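> Got a predicted structure here, sequence first:
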Amino acid sequence: MTTFTVALVLVVAAAGLLRWRRPAWYWLTFGVTLATLRVLVRYASVMDACGLTVPPSRWRLALARVTNRPVPVSRPPRILRFRPTRTGLVLRLGLRPGQDAFDVAAASDRLRHSFSMYGVTSREVRSGVVELRMTGYDVLKRVQMPAKLDTRLMRVPVALREDGSVHYRDYRAIPHALTLGATESGKSVYQRNLVAGLASLDVALVGIDCKQGVELFPLARRFSALADNPDTAADLLDALVSRMEGVYQLIRAEQRITAAVPDAEIAADIWDLPAHLRPVPVVVLVDEVAELALSTKKNDPRRDRIIKALVRLAQLGRAAGIYLEICGQRFGSELGDGITMLRAQLTGRTAHRVNDETSAKMAFGDISPDAVLAAIQIPAGLRGLAVAGDSSGGWHRIRAPHTSLRQAVNTCNRYADRTPALPELAPFRPELTSSSEAPVPLSKTAPVTA
């Protein structure tokens, strides 16, 4: 056996081992080169087999007849851009006259088989331009967030999408969101990633955890207010409504609507105010909404008060810089009056594994039937896998990187100095003590009563 043969066998064995044990490393070393050659060589024939070509135009046929040349072949979409990434390939295609973006989306599964890729998704960039994102391996099996992240004010990375791109939670684009998921579906890990991402920003965190605080109270050093029972939650929500009304008064006083002020500088929300006057934004995390909405009484004043406050915050809170993150296992009409009105205000939707189709419909039934089907197909063995969508009808499969409670606690402790003290929420701020035996024992401060 020659030296070249031995070297070739070693390379093939190393490639096979990497593909089995470390698919990401295999893609970066061998897969990206092989996939690039495969796509470029097969491109025209694959597009023709998938019905994504157009016949030659009449003038080209006439010119071929006049010059006695062969009949022109059908033309596939033009490749405007070809870019390898850390998870796959990105092709930007220019559609031919008569082609539609829906044709490319409908052929995504056939393109996946033809190009021997793990997944293919398409989106319309603009009229006549479609972007194909191909993944070379299962990026959601072992989530690895990229080193470079497009973080900005009120925009945090929380998960990885199935096409290899990062899923961001952008509060200025989607102010309020609903997260559903059964027990052990990964909902808590998603919430920890969200809190850890927000911890480094100039934002106030407010938590309502009616499971006696077991989920949010370990992160208390970064929270400006916390409630662990419905009674305290009702008072806390009323305080948030009062803060919202005060912020609106500030915006009205600083609207600057004189004729000399350009339209772009007229203040309509906190982000139009000067930086020295802008109130700190508030993110409200409700860990289990059913504990707030369920009641054994037919007409429960406390329950009606809580739902009314949540609905008001969802309808009016965006301009005042108050954003809602509602989590729960179910979010249907059985929770009582007003719950459907609240759900309609929650633009962002994320559903982890659910136990029945009805729960998936609570998240996506009024958005996309395809997202409902994708949510009920999430296997029990893949904790953290979820379907994320919004009111536009678009949706993606996502999975958050595993973040332990200790990691989230360490992050919150590191940025504890960024926790703003809000006067309206001072009675609900958790008391923190420390000792050599218990570094961060927490105790709940009861609200001040008259």
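Looks like it came in fine.

> Could you use CA atoms for every contact and neighbour count after this?
Fine.

> Identify the residues contacting stretch 416-424?
Where contact means C-alpha atoms under 8 Å, 6 or more residues apart in numbering, the residues beyond stretch 416-424 that reach it are 199-205, 221-224, 239-240, 242-243, 280.

> also this one, for the comparison:
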Amino acid sequence: MTGFVVALVLVAAVAGLLRWRRPAWYWLTFGVTLAVARVLVRYSSVMDACGLTVPPARWRLALARAANRPIPESRPPRILRLRPTRTGLVLRLKLRPGQDAFDIAAASDRLRHSFSMHGVTSRELSSGVVEVRMTGYDVLKRVQMPAETDSRLMRVPVALREDGSVHYRDYRAIPHALTLGATESGKSVYQRNLVAGLAPRNVALVGIDCKKGVELFPLARRFSALADNPDTAAELLDALVARMEGVYQLIRAEQRITADVPDTEIAADIWDLPEHLRPIPVVVLVDEVAELALYANKEEEKRRDRVITALVRLAQLGRAAGIYLEICGQRFGSELGKGITMLRAQLTGRTAHRVNDETSANMAFGVISPDAVLAAIQIPAEMRGVAIAGDSSGGWHRIRAPHTSLRQAVNLCNRYAERTPDLPELAPFRPVLPGNADSPTSAARPIPASA
């Protein structure tokens, strides 16, 4: 008996140490078993306490009265599946008649407390079927991306969501995005994760870094074009507009609109073209958009209008030509001048790191989701990298990108330098690399894109 007590105390001590120092290990060894037991044992009583049950059907009441039996209890949603994951539990529920998915979402905080979980989120999968994701620990405190992700050519895993799922930057679903964040908020790390995720893919990277290139120029071996000042940026954006127009001419030539061509084979963007004709997609990263919009004299104002006009044209028309925008900044409001609001309206994806005031959060989510604004201004300063990600549909998530140092990003870009495509329209802006000063455009061959 004494040996059993010692073993029990030892196991409890190990569990407590793991929960304190390695919460992910604790969850996989002890937490998941305890959590499944709590959910199964407490399920009916918790659902009843949270108001997530419905009265029994009338025919069951009538049958109970006729048979002189006890009145049936209220029924909670039926559990279709309970699946443990590496970060928590996934509960799939079938709602009873009269229940709504919003009822589950509104009770998420009460469910979190009742089941002793770290977080609870829900989403409706289909009519009457709701998926409830529970996290057993704070997955954003120490981000660990899963070894296997559902990544594709234009779908890049960049961060982890608070429910334990992976947050992807899907350019084909959301072509253009805006990333806001104060100094030291983790915005640069998020951008490095984007570059690191795109580096192994057959994608052309174009950078505009008006801070004299301190953020993007260390990654130059993987960039097809870079600009480090507003004047060069204006010329580079004009070249991108010219490329976009050339791609549209190619699409027009390959549309093949005849009676015998199926509707699904009519080309409307680069992804409808045959693979051997498909131009390589281009991702444009703007590190600090305010530097492109500020001006001090009439000459700079003309350049500023030229830059903003080009960005608006790319945002409005670039998707079909395979040109995608990633615009970053500390603020992105109407004080930057005319055209800024029009440009912001075209940026469907929104990511807001810690901001200095509520107005900055409103620039990202004000007309989309007031709840996302509140979540953005509550990000603590010590949690660098935590951000709120959403889109124009109103949905949003709390995310955090894994820490990627500048050295790690540089090493990855150097490893995949041979994948850097040589785009003729952007040849004058190809960064000059050491040992290649005489020919800045001879670093790589064009690489066809694949779906």
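Done, it's in. Computed from a prediction, not measured in an experiment: that's the story for all the values here.

> returning to what we had before: narrow the contacts of stretch 416-424 of structure 1 to just the buried residues.
Taking 16 or more other C-alpha atoms under 10 Å as the criterion, what is buried in the contacts of stretch 416-424 of structure 1 is 199-201, 203-205, 221-224, 239-240, 243, 280.

> What is the subsequent helix or strand relative to whichever helix or strand residue 363 of structure 2 is part of?
Assigned by DSSP states H and E, residue 363 of structure 2 belongs to helix 358-365. The helix or strand immediately downstream of helix 358-365 of structure 2 is helix 370-377, counting by DSSP H and E.

> Tell me roughly how far that following helix lies from structure 1 on average.
Mean deviation of helix 370-377 of structure 2 from its aligned counterpart in structure 1 after superposition (mean C-alpha distance after the TM-score superposition for structure 1): 0.3 Å.

> what packs against the next helix or strand after that helix?
Counting by DSSP H and E, the next helix or strand C-terminal to helix 370-377 of structure 2 is strand 386-390. If you count contacts as 3 or more C-alpha pairs under 8 Å, 6 or more residues apart in numbering; DSSP states H and E, strand 386-390 of structure 2 packs onto strand 349-352, helix 370-377, strand 396-400.

> just those: most buried one?
Highest mean neighbour count of these: strand 349-352, a mean of 26 (counted as mean count of other C-alpha atoms under 10 Å).

> Superpose on structure 1 and give me the mean offset of the lengthiest helix in structure 2.
Ranked by residue count under DSSP state H, the longest helix found in structure 2 is helix 230-253. Aligned to structure 1 and superposed, helix 230-253 of structure 2 gives a mean residue distance of 0.2 Å (mean C-alpha distance after the TM-score superposition for structure 1).

> Following element in sequence after that helix, please.
Past helix 230-253 of structure 2, heading to the C-terminal end, the next element that is a helix or strand (DSSP H and E) is strand 282-286.

> can you list contacts of that following strand?
Counting by C-alpha under 8 Å, 6+ apart, residues outside strand 282-286 of structure 2 touching it are 203-209, 322-328.

> what's the farthest-apart pair in the residues you listed?
For the contacts of strand 282-286 of structure 2, the farthest-apart pair by C-alpha to C-alpha is 209 and 322; their separation is 21.4 Å.

> before we move on, the earlier item: and the buried ones among the contacts of stretch 416-424 of structure 1 as TSV, adding distance to residue 415 of structure 1?
Formatted as TSV, those follow (distance: C-alpha to C-alpha, whole Å):
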residue	distance to residue 415 of structure 1
199	6
200	6
201	9
203	11
204	12
205	12
221	8
222	7
223	10
224	13
239	25
240	23
243	24
280	16
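
> quick one: which of the residues you listed sit in helices?
Secondary structure assignment by DSSP H places 199, 239-240, 243 of those in helices.

> Quick one: those as CSV, columns for distance to residue 397 of structure 1 too.
Conversion of these to CSV gives the following (distance: C-alpha to C-alpha, whole Å):
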residue, distance to residue 397 of structure 1
199, 25
239, 37
240, 33
243, 36
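
> Between these, which sits nearest residue 310 of structure 1?
For those, the minimum distance to residue 310 of structure 1 (C-alpha to C-alpha) is 9.6 Å, reached by residue 240.

> so what's the closest one up against?
With the criterion set at C-alpha under 8 Å, 6+ apart, residue 240 of structure 1 makes contact with 313, 424-425.

> how much space between it and residue 246 of structure 1?
Between residue 240 of structure 1 and residue 246 of structure 1 the computed distance is 10 Å (C-alpha to C-alpha, to the nearest Å).

> now stretch 191-209 of structure 1: how far from the chain's centre is it?
Between the centre of stretch 191-209 of structure 1 and the centre of its chain there are 15 Å (C-alpha atoms, centre = their mean, to the nearest Å).

> again with stretch 409-426 of structure 1
Between the mean C-alpha point of stretch 409-426 of structure 1 and the mean C-alpha point of its chain there is a distance of 24 Å (C-alpha atoms, centre = their mean).
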